[in-house]
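Trainee: Here you go, sequence then predicted model.
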Amino acid sequence: MNAAETDRIHDSFARQSMMETFGATLIDVSAGLVRISAPILPGSRQQQGFGHAGLTFSIGDSAAGYAALTMLPLTSEVVTAEIKINLLAPARGERLIATGRVVKPGKRLCVVTSEVHAEADGKSTLIAILQGTMVPVPL
């Protein structure tokens, strides 16, 4: 990826107020792969003290969407057409890491996946898998 392509992802991510609310950050951007980190803050926990599934879904969806965007021309954006999540384990720990990947790029549809891991005491646990479809849209 060139600087303009990488800057596009960072600039778009910076405009997401929800990611800012969650304290999420981009930690890796490369062709077909994006990683997002978010701390499990007191305001993003569910009733039992685990990270809320909404946090897990949000960063997983964003990581997958931005992974799709890395494969598209600078004149495109993406929107999620559909995405499914399997929650595998509680979000226990200090932070979540979502890794979005492109399964099949396309001009009309991009099939994507995302894995979300929870980090606790130096250990990483897979807590969710997402799969979905992103639709390229012109700017």
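Mentor: Here it is on my side, so go on. Numbers count the residues shown, from 1 in each chain.

Trainee: make it CA atoms for all contacts and neighbour counts henceforth
Mentor: Fine.

Trainee: Run through who's touching the helix or strand where Ala4 lies.
Mentor: Assigned by DSSP states H and E, Ala4 belongs to helix 3-14. With C-alpha atoms under 8 Å, 6 or more residues apart in numbering as the test, helix 3-14 has contacts from Met19, Glu20, Leu26, Val29, Ser30, Tyr66, Leu69, Thr70, Leu74.

Trainee: For that helix, list every residue counted as buried.
Mentor: Glu5, Arg8, Ile9, Phe13 (16 or more other C-alpha atoms under 10 Å).

Trainee: Please, where are all the helices along this protein?
Mentor: 3-14, 17-22, 53-69 (DSSP state H).

Trainee: In addition, the following structure is provided for comparison:
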Amino acid sequence: MPTWQASNPHFEQAVTAAVLSMPAAQHLGFGFGALAPGAAEIVQPHRQELTQHDGYFQGGVLGSLADFAAGSAAGTLLQPGWVNMTIDYTVKILAPAKGSKVVARGRVIKPGALITIAAAEVFSIESENDDEILCATALVTMRNVKIPGA
């Protein structure tokens, strides 16, 4: 995996503030695990309203978490005064996600001035001592946008 350099020394604060201020992120109620240049981890605790049959996380929730994780990873490489927005993403659900939480890990594949390509893997975890089960993977394209006035 490549080693990326963040051009914003305050990338952690910038990414968490940008993401956690979004109403969709607030609704999901996830938090950040690790953040590093080119990588982001999102932890989604189990909540009944995010599930479908028999307590499995709903597929759209997995896609949203993958999108947020990949976008956050891409955001760690942005210059100060820039944000990113999803252009498109493809999610493949590989296994049912059921457990105490799901963890989405995003990573940058190819950064660019205006477009960044990232990916994410989503893992379900039954409890703190259980193994992670890969339940989804995603490829995400982000558009980098300068904030007006920044």
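Mentor: Perfect, I can see it now. Here the structure is a predicted model, which is why all the values come from computation and not from measurement.

Trainee: mean deviation of the longest strand belonging to the first structure from the second structure?
Mentor: Ranked by residue count and defined by DSSP state E, the top strand of the first structure is strand 123-138. Compared with the second structure after fitting, strand 123-138 of the first structure deviates on average by 0.6 Å (mean C-alpha distance after the TM-score superposition for the first structure).

Trainee: Geometrically speaking, which residue is the centre of the first structure?
Mentor: Ala63 (2.1 Å; C-alpha atoms, centre = their mean).

Trainee: any idea how far Thr86 of the second structure is from the aligned residue in the second structure for that one?
Mentor: Matched by TM-score structural alignment, Ala63 of the first structure corresponds to Ala69 in the second structure. According to C-alpha to C-alpha, to the nearest Å, Ala69 of the second structure and Thr86 of the second structure sit 11 Å apart.

Trainee: again with Gly63 of the second structure
Mentor: Separation of Gly63 of the second structure from Thr86 of the second structure (C-alpha to C-alpha) stands at 12 Å.

Trainee: Compare these two and say which is more crowded by neighbours.
Mentor: A direct count of neighbours by other C-alpha atoms under 10 Å for Gly63 of the second structure and Thr86 places Gly63 higher, at 22 against 17.

Trainee: surely that one meets Leu94?
Mentor: No. Counting by C-alpha atoms under 8 Å, Gly63 of the second structure does not reach Leu94; the two are 11.9 Å apart.

Trainee: where do the contact lists of those two overlap?
Mentor: Joint contacts of Gly63 of the second structure and Leu94 (C-alpha under 8 Å, 6+ apart) are Ala136.

Trainee: Spatially nearest residue to His117 of the first structure (excluding sequence neighbours)?
Mentor: Leu126 (4.3 Å; C-alpha to C-alpha, 6 or more residues apart in numbering).
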